[in-house]
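> Need a 3D model of the sequence below.
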Amino acid sequence: MRCLRDGRLTLPRRPQASQGQNAIPLTRGHLRRYDAARMAFLFTMMHGEKMVDCEISSTALDDLDGVKGTWPHQREAQFVRLREVVERVASCVFKSTPAAGRIRIFSKHVRNL
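I've put the predicted structure just below:
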């Protein structure tokens, strides 16, 4: 899987089994909550046995969804609807910066998807 091309994030449509176990380094974890103070949805992913804390900004979620101004009480449903692509973005961000403590997804990561 190629995540960065010309400095921009690119995603394959779906991970391919032939690419091996490292194609998507992270697997699905748990939903946490929408943090209104951070304006980000918090979730986890797994890297082997290790839990990785992740967050995606509300602006990035809206960019993926093609909308603006989603209400805080609608964020969980929005995240669930977009979960597959959010997790692929998180995997690509992790692959490009695996030493980072928390994966933070911003609008710049999803703008051109």
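
> From now on I want contacts and neighbour counts done on CA atoms only, so please keep to that.
OK.

> And the helices in the chain?
Assigned by DSSP state H, the helices in the chain fall at 58-65, 75-96, 107-110.

> tally of neighbours for Leu4?
14 (other Cα atoms under 10 Å).

> Could you check how far it is from Cys92?
Separation of Leu4 from Cys92 (Cα to Cα, to the nearest Å): 8 Å.

> quick one on the thing from earlier: and among the helices of the chain, the most buried is which?
Greatest average neighbour count among the helices of the chain goes to helix 58-65 (a mean of 20), per mean count of other Cα atoms under 10 Å.

> one step back: the helices of the chain: which one's closest to Met51?
helix 75-96 (12.5 Å; Cα to Cα).

> for comparison, sequence B:
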Amino acid sequence: MALTRGAYQSFDDDRGVVRFSMKNAEVEVACAISTSAMDDLEKSSRTKPEQREEQFMRLRDRIEDSANKKFEKNEFEGTPRGIILRSVDFR
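Below you'll find the model as predicted:
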């Protein structure tokens, strides 16, 4: 079963990630994408922190597609388990 759109959660400058969620039926799946991956997708230099949410929204379809692919492959990481996207996931 494919994941469906969840919610943008936050930009975590300390970890260098944007946190968001996806849904597996009614279960929320924690997800994150590195800011370097988003910058690589846009072929841009470091985006300002206050622009990260806007950047995520522009790239959302591609990001969620990659999160869904990792979900289908059962590629979870961390505690609690979630999906983490890096630049390599978009090559």
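
> Would you give the TM-score for this superposition?
Their TM-score after superposition, calculated using TM-score structural alignment, normalised by the length of structure 2, is reported as 0.90; 88 aligned residues with a Cα RMSD of 1.2 Å.

> quick one, what contacts Thr44 of structure 1?
28-32, 51-54 (Cα atoms under 8 Å, 6 or more residues apart in numbering).

> just the buried members of those residues?
Buried subset of these (neighbour count, 16 or more other Cα atoms under 10 Å): 29, 31, 52-54.

> of these, closest to Gln74 of structure 1?
Here the nearest of the buried ones among the contacts of Thr44 of structure 1 to Gln74 of structure 1, counting by Cα to Cα, is Leu31; it sits at 14.1 Å.

> Report the central residue of structure 2.
With distances taken as Cα atoms, centre = their mean, Ile33 lies nearest the centre of structure 2, 3.4 Å away.

> What does it correspond to in structure 1?
In structure 1, the residue paired with Ile33 of structure 2 according to TM-score structural alignment is Ile56.

> ok, the residue lying closest to that match once chain neighbours are set aside - contacts?
Distances taken as Cα to Cα, 6 or more residues apart in numbering put Ile105 closest to Ile56 of structure 1, at 4.5 Å, once the chain neighbours are dropped. Contacts for Ile105 of structure 1 (Cα under 8 Å, 6+ apart) come out as 54-57, 60, 89-90, 93.

> how near is the alignment partner in structure 2 of Ile105 of structure 1 to Ser44 of structure 2?
Under the alignment defined by TM-score structural alignment, Ile105 of structure 1 corresponds to Leu85 in structure 2. Distance, Leu85 of structure 2 to Ser44 of structure 2, using Cα to Cα: 18 Å.

> do Phe71 of structure 2 as well
To Ser44 of structure 2, Phe71 of structure 2 is 27 Å away according to Cα to Cα.

> One more: Ser10 of structure 2?
Applying Cα to Cα, the value for Ser10 of structure 2 to Ser44 of structure 2 is 21 Å.

> Looking at those two, which has the bigger crowd around it?
Neighbour count, other Cα under 10 Å: between Ser10 of structure 2 and Ser44, Ser10 has more, with 13 against 10.

> Fine by me, thanks again.
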